[in-house]
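# Fold the following and give me the result.
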Amino acid sequence: MATTAPHDHRSAGVPAAATGLTFFAAVMLAIAGILDLFRGIMAIAQDDVFVRTPNYVFKFDLTSWGWIQLVLGAIAILVSIGLFAAATWARVVGVGIAALLIIANFLSIPYYPVWSLTLIALYGFTIWALCVVKPGSLND
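Predicted coordinates:
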């Protein structure tokens, strides 16, 4: 008599959900990274597009912020490529770069508030998606 092992339908769906969250994080990081890249180019090329708030505690030169946004956005795009390939290093670096970009966008709220808050939300979702994936399920 041949017996078959019991099949747990719930456990079969877990790797697919984890892969889906990793894919979601990769897409969010790529989109937000591209937006930050464009924002950096805007700030470098023509910083008079941005609103100036003279009484804000954190005052920075917009051209410097443009370079910061440009570099961090480019790194975010590269990390998202690693996430599409399901690399474990990309998951760790993705959380770190998203956290840095949340801080950078928080500090630039007075110059472009709606865009900053939108990107903070996108990076927050990215961190969430990367943190809820169980270790070892990236390659499933």
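
# going forward, measure contacts between C-alpha atoms and count neighbours the same way
Noted.

# how far out from the middle of the chain is stretch 20-36?
Relative to its chain's centre, stretch 20-36 lies at 6 Å (C-alpha atoms, centre = their mean, to the nearest Å).

# now stretch 109-120
Distance, centroid of stretch 109-120 to centroid of chain: 15 Å (C-alpha atoms, centre = their mean).

# again with stretch 126-140
14 Å.

# now stretch 112-130
Distance, centroid of stretch 112-130 to centroid of chain: 7 Å (C-alpha atoms, centre = their mean).

# run this one through as well so I can compare:
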Amino acid sequence: MTATHPTHTPSGGHTAGESWAEGLTVFAAVTLMLAGVLDIFRGIMGIAEDDVFLSSRDYVFAFDLTGWGWIHLALGAVAVIISLGLFRAAMWARVAGVAVAGLIVIANFLSLPYYPVWSVVMIAFSAFIIWALCVVKPDRFAD
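Here you go, the predicted structure:
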């Protein structure tokens, strides 16, 4: 059988399509939680003005490093909370997950000169989160 024609298992379990959707939801939840925790750590490093960050004077979106730290700390905390909702397959968490992953992409793009390699990694993480949350059919979610 192909993934486009799911069938019920003899034991009355999930179809292949349902298992795929649940797997993507768990993937998105775990990845969003990981991205959130890492963003929290990045925020703490920014607030503490750690020497890990580069300084750039000629950047259009120049914020104080402490300001970027608070932005990343807040986004990380929100991402962790939303990921908990994704573990319960709540529709609000799916919508909010796409939104916060998009905000993480924007924040990491704007703070690219301060921590370039990590910003690219977080943009890739967030892109996978958005993909995983957008390909699951809405009827797989509660609420």
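
# residues contacting the residue nearest the centre of structure 2?
Centroid-nearest residue in structure 2, with C-alpha atoms, centre = their mean: residue 32, separated by 3.5 Å. Going by C-alpha atoms under 8 Å, 6 or more residues apart in numbering, residue 32 of structure 2 touches 79-80, 82-83, 97, 101, 126, 129.

# cool, residue 79 of structure 1 as well?
29, 90, 93-94.

# Identify the residue of structure 2 aligned to it.
Using TM-score structural alignment, the partner of residue 79 of structure 1 in structure 2 is residue 82.

# swap in residue 26 of structure 1?
Per TM-score structural alignment, residue 26 of structure 1 is aligned with residue 29.

# now residue 91 of structure 1
By TM-score structural alignment, residue 91 of structure 1 lines up with residue 94.

# for that match, what are its contacts?
86, 133.

# Structure 1: helices as residue ranges?
9-45, 62-84, 88-107, 113-132 (DSSP state H).

# right, so those: which one is the most enclosed?
helix 62-84 (a mean of 21; mean count of other C-alpha atoms under 10 Å).

# Next, the angle from it to helix 9-45.
Helix 62-84 of structure 1 and helix 9-45 are oriented at 150 degrees to each other (axes from the mean of the first three to the mean of the last three C-alpha atoms, to 10 degrees).
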